[in-house]
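> Okay, predicted coordinates and the sequence, questions at the end:
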Amino acid sequence: MTFLLLLAAGVLGGCIDRLDFFGDTQGGQLVIYGMVNDTDEVQRLEISRTNLQGFNPKGEDGASVTLLTQDGRRLRYTNTGNGEYQLAGFKGTPGQSYSIEVIIGKDLYESTVQTMPTILAVDSLEFRFGREMLSSEAEEGVFVVSATTNFQEGDNSGFFRWTAEETYQWQRTWLPCVGLCPPPPNPCYISDLMDPNRINLFDANSTRTRQTRQEIAKRAVDNSFIGIFYVSLKQHSITRDAFEYWRKIDLIVNNRGSLFDIPPAPVYGNITNKNNPDEIVLGFFEVARVRYTRKYVNPADVPFFLTRPCDIVVGKPAEDYAAECVQCEVRAKGRAWTTTAPEWWFKD
């Protein structure tokens, strides 16, 4: 049984969900995952191949990726490297249908046609701090994000999935100087998915309730909270096919290995090789309506002591400060980052 890390998170506003698969896969199997939504975000699709012995999938570059629309348009994606493909300047339309076409060498891969849902629900975002057992033997501070969702009168159907994304401000160290001094550096804005292996699903067809409340994400409290910390709740209104795909993924991710559990196995999506129908292709192409709900945390809201490694100390030379105090890339540790505040910063 191999461990497969399918997809890495992208930048906030265009995150491709990071998900851990547990299953019997073979080295070199093709993995395609992408989404088209109705926002102004850049639309993204990832192509990779599985590796044996638990290594991360290897990005597949050089493919031709085309979005096929209901009105007959063929829109080409741009390969940006490491298996990521982007389509800028396009957003989906609720009620319209889309599919994806991928050409790799002589092989033609196509998804089933997916129709974008028309409904959305209204989310209310909440958070709390507490102490819980996470990965260690001792209790530690945790930050928990929850959401209450209200469905409009008459909207007693539909399928939904939620993810939480974080963006926090990291103020870089700027030492005082005398005379003509450069301006202080812009802060870092560092983004990532929260609790990426948690899958939050709701089938509104299975209940008559107009409201649901659920815990969305949980993470340990660290010095990411010494500046403004934003949580972006991302609601996806998805198709039945996508709901069933994520439901199966959830069953595998939450399989704890009891005697009566279903053995882990790969989850097959909606993409096939037209030249070789017997090839097993992992991943999924989905379409979704998306709605963001955002809320920020002030440092004063945090009830725990936070270390501040980058505070200026009189007489401390610049070279004695940690690299994360001056370099966003070092602080981000592989997460998405920028020195420009997101357009919604303090506007939502």
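In hand now; what should we look at?
> When you work out contacts or count neighbours from here on, use the C-alpha atoms and nothing else.
Noted.
> For residue 100, the count of nearby residues, please.
By the criterion of other C-alpha atoms under 10 Å, residue 100 has 24 neighbours.
> Same question for the one 5 residues further on.
Around residue 105 there are 9 other residues, counting by other C-alpha under 10 Å.
> Could you pull up the contacting residues of the residue nearest to it when sequence neighbours are not counted?
Once flanking residues are discounted, residue 105 sits nearest to residue 63: 7.6 Å by C-alpha to C-alpha, 6 or more residues apart in numbering. Going by C-alpha atoms under 8 Å, 6 or more residues apart in numbering, residue 63 touches 79, 102-105.
> Pull out the buried members of the residues you listed.
Burial by neighbour count, judged by 16 or more other C-alpha atoms under 10 Å, picks out 79, 102 from these.
> list the buried ones in the longest strand along the chain?
Longest strand in the chain by number of residues, with DSSP state E as the criterion: strand 282-297. Across strand 282-297, burial judged by 16+ other C-alpha under 10 Å covers 282-294, 296-297.
> can you pull the buried residues of whichever helix or strand comes after that strand?
On the C-terminal side of strand 282-297, the nearest following helix or strand under DSSP states H and E is helix 328-332. Neighbour-count burial for helix 328-332 flags 328-329, 331-332 (criterion: 16+ other C-alpha under 10 Å).
> Which strands or helices does helix 328-332 pack on?
With contacts taken as 3 or more C-alpha pairs under 8 Å, 6 or more residues apart in numbering; DSSP states H and E, helix 328-332 sits against strand 336-338.
> How far off centre is the longest strand of the chain?
Offset of strand 282-297 from its chain centre (C-alpha atoms, centre = their mean, to the nearest Å): 8 Å.
> just checking, what packs against it?
Counting contacts by 3+ C-alpha pairs under 8 Å, 6+ apart, strand 282-297 packs against strand 30-37, strand 97-104, strand 114-115, strand 122-133, strand 229-238, helix 240-253, strand 271-273.
> Included below, for side-by-side comparison, is a second structure:
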Amino acid sequence: MKNMKGLSARIVRSFGLGLLLLGCVEPFEAEVADFQSVLVVEGNISDANEPYVITLSRTAPLDAKGATPERNAIVRVIDGEGASFTLTEFTPGKYLSNPLNFVGCAGKTYFLSVITSSNQRYKSEIVTLKPSPPIDSIYFEREIRLTDAGDSLDGVRIMVDAHDPLGTSVYYKYSWIETYEIRPHYPSFYEWDFSVTPAAFVRRNPEINLCFKTDSSRQVLITSTANLKADRVSEFEVNYVSTVSFRLKSRYSILVRQQTISEKSFRYWSEVKKTSESLGTLFDPQPYQLTGNVHNVDDPEEPVLGYFDASSVAQKRIFIDRKKDLHGLTYPGEPCISQLKTFSPREEGDVFKDEFNLFILWGYLIVDGEGALWAPPECADCRVHGVLERPSFWPDTP
């Protein structure tokens, strides 16, 4: 429910626009006094041996910067046999389970219990942790799309195939985590060391020519096979990756996670998807209608947003290498080509003084020859865009 504030703002703006189109001249303004802070619960447990995160927050007024974390709550997951597992708050409003103490089990039932710092008690409906069939394959194909401005956008669409021979899954929810290499346009292997006298030209340590960046999905990715003859997911697009960023410039990887959810959960996420993708007109469903499966124990009429769910996780990873896999894609012009500075110490005077000043301003010597070539950080230092630490699953890079 991270987009609640933005959705509300679009609804307010669209409502005002509708009045103007009908001939009204007085703009509609939301009454701040009418605002009601509502608890938002986000979280899912699975059978994966990993920490589970439950996020608690409160909706904020339109003029606020974001949702308010619900801090210092007592958060527990309780199974059908009465065993209770407490989650620990590791950042404001985010509560983490300990995989050494608790891992979900397919077929078992669970519910969420929350007691806020003001002693308000909340409880989710009982959910069953459904098993998930494996992912058959993840693959990609080139596709050129048009931007809102009408320009061509080259890239690849990433798709998933899966099937359940028992025909009991039916409702699927997907998410992904992508990781990609960042290689600067102008590698910089040397730097001046001004800690010694005279200053020395030394090899960089660590090197700054290969970094990594990781992002995760933010869209609601759901599909159903309820109206199909077989419980089979085919060519379901989970992501579109364009050539505009670093993602496809070197090596790209995506880990796709598949969950089997209940029909009720599917209906809830369908409404979330429609609301988040709508234009926010007067006739669209209001965000406060998106109540999930959590309620106030002492006040059932209190609106509570979000959904607590349990489902097995099937996952699969693929790598895409530009040199091996991406032939014929078009990439936009490289802005770094026009971002170089040349420098000749014989023309500029004192070598140490001038090179020191240029080093402070730019800092990245690319070529040392008759003159010197310098590039700005965003064109020569991968740390501007990512981190140096190589993921444990990343293959050796030549």
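Arrived safely, thanks for sending. All values reported here derive from a predicted model rather than from experimental measurement.
> Just the TM-score for the two chains, thanks.
With the length set by TM-score structural alignment, normalised by the length of structure 1, the two chains reach a TM-score of 0.79; 322 aligned residues with a C-alpha RMSD of 3.3 Å.
> sorry, back to before: pipe the helices and strands packed on strand 282-297 of structure 1 into a markdown table and attach distance to residue 322 of structure 1 per row.
A markdown table is the format used below for these (distance: least, C-alpha to C-alpha, whole Å):
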| stretch | distance to residue 322 of structure 1 |
| --- | --- |
| strand 30-37 | 38 |
| strand 97-104 | 45 |
| strand 114-115 | 49 |
| strand 122-133 | 28 |
| strand 229-238 | 22 |
| helix 240-253 | 37 |
| strand 271-273 | 47 |
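> in structure 2, what residues pair with the longest strand of structure 1?
Using TM-score structural alignment, strand 282-297 of structure 1 lines up with residues 305-320 of structure 2.
> Endpoints of the matching stretch, how far apart?
For stretch 305-320 of structure 2, the first-to-last residue distance is 38 Å (C-alpha to C-alpha, to the nearest Å).
> and what of stretch 93-107 of structure 1?
Span of stretch 93-107 of structure 1 from end to end, C-alpha to C-alpha: 29 Å.
> Check stretch 182-199 of structure 1 too.
First residue to last in stretch 182-199 of structure 1 (C-alpha to C-alpha) measures 46 Å.
> Could you do stretch 299-313 of structure 2 as well?
34 Å.
> who's in contact with it?
With contacts defined as C-alpha under 8 Å, 6+ apart, stretch 299-313 of structure 2 is touched by 1, 38-48, 106, 110-112, 124, 127-132, 257-261, 265, 288, 290-296.
> and those, which are buried?
1, 38-47, 106, 110-112, 124, 127-132, 257-261, 265, 290-296.
> Translate residue 105 of structure 2 into the numbering of structure 1.
Using TM-score structural alignment, the partner of residue 105 of structure 2 in structure 1 is residue 93.
> Could you find the closest non-adjacent residue to residue 298 of structure 1?
Of all residues not flanking residue 298 of structure 1 in the chain, residue 228 sits nearest, at 5.4 Å (C-alpha to C-alpha, 6+ apart).
> residues in contact with the equivalent of the one you found over in structure 2?
By TM-score structural alignment, residue 228 of structure 1 lines up with residue 251 in structure 2. Counting by C-alpha under 8 Å, 6+ apart, residue 251 of structure 2 touches 180-181, 319-322.
> got it, and residue 220 of structure 1?
Contacts here follow C-alpha under 8 Å, 6+ apart; on that basis residue 220 of structure 1 touches 134, 140-143.
> Try it again at 6 Å.
Contacts of residue 220 of structure 1 were listed using C-alpha atoms under 6 Å, 6 or more residues apart in numbering, and they are 141-142.
> State the distance from it to residue 82 of structure 1.
Going from residue 220 of structure 1 to residue 82 of structure 1 by C-alpha to C-alpha gives 30 Å.
> What's the match for residue 119 of structure 2 in structure 1?
For residue 119 of structure 2, the aligned residue in structure 1 is residue 106 (criterion: TM-score structural alignment).
> Could you check how many residues crowd around its match?
When neighbours are defined as other C-alpha under 10 Å, residue 106 of structure 1 has 7 of them.
> Of the buried residues of helix 328-332 of structure 1, which is the nearest to residue 310 of structure 1?
Nearest to residue 310 of structure 1 out of the buried residues of helix 328-332 of structure 1 is residue 331 (C-alpha to C-alpha; 11.2 Å).
> Can you tell me how far the counterpart of that closest one in structure 2 is from residue 170 of structure 2?
Matched by TM-score structural alignment, residue 331 of structure 1 corresponds to residue 385 in structure 2. Note on residue 385 of structure 2: its distance to residue 170 of structure 2, by C-alpha to C-alpha, is 40 Å.
> swap in residue 14 of structure 2?
36 Å.
> Neighbour count for these two, which is higher?
residue 170 (22 against 18).
> From residue 43 of structure 2, how far out is that one?
Counting by C-alpha to C-alpha - residue 170 of structure 2 and residue 43 of structure 2 are separated by 21 Å.
> Then residue 374 of structure 2?
Residue 374 of structure 2 sits 48 Å away from residue 43 of structure 2, going by C-alpha to C-alpha.
> returning to that earlier point: right, and the helices and strands packed on strand 282-297 of structure 1 - which one's nearest residue 185 of structure 1?
Among those, the nearest to residue 185 of structure 1 by C-alpha to C-alpha is strand 229-238 (19.1 Å).
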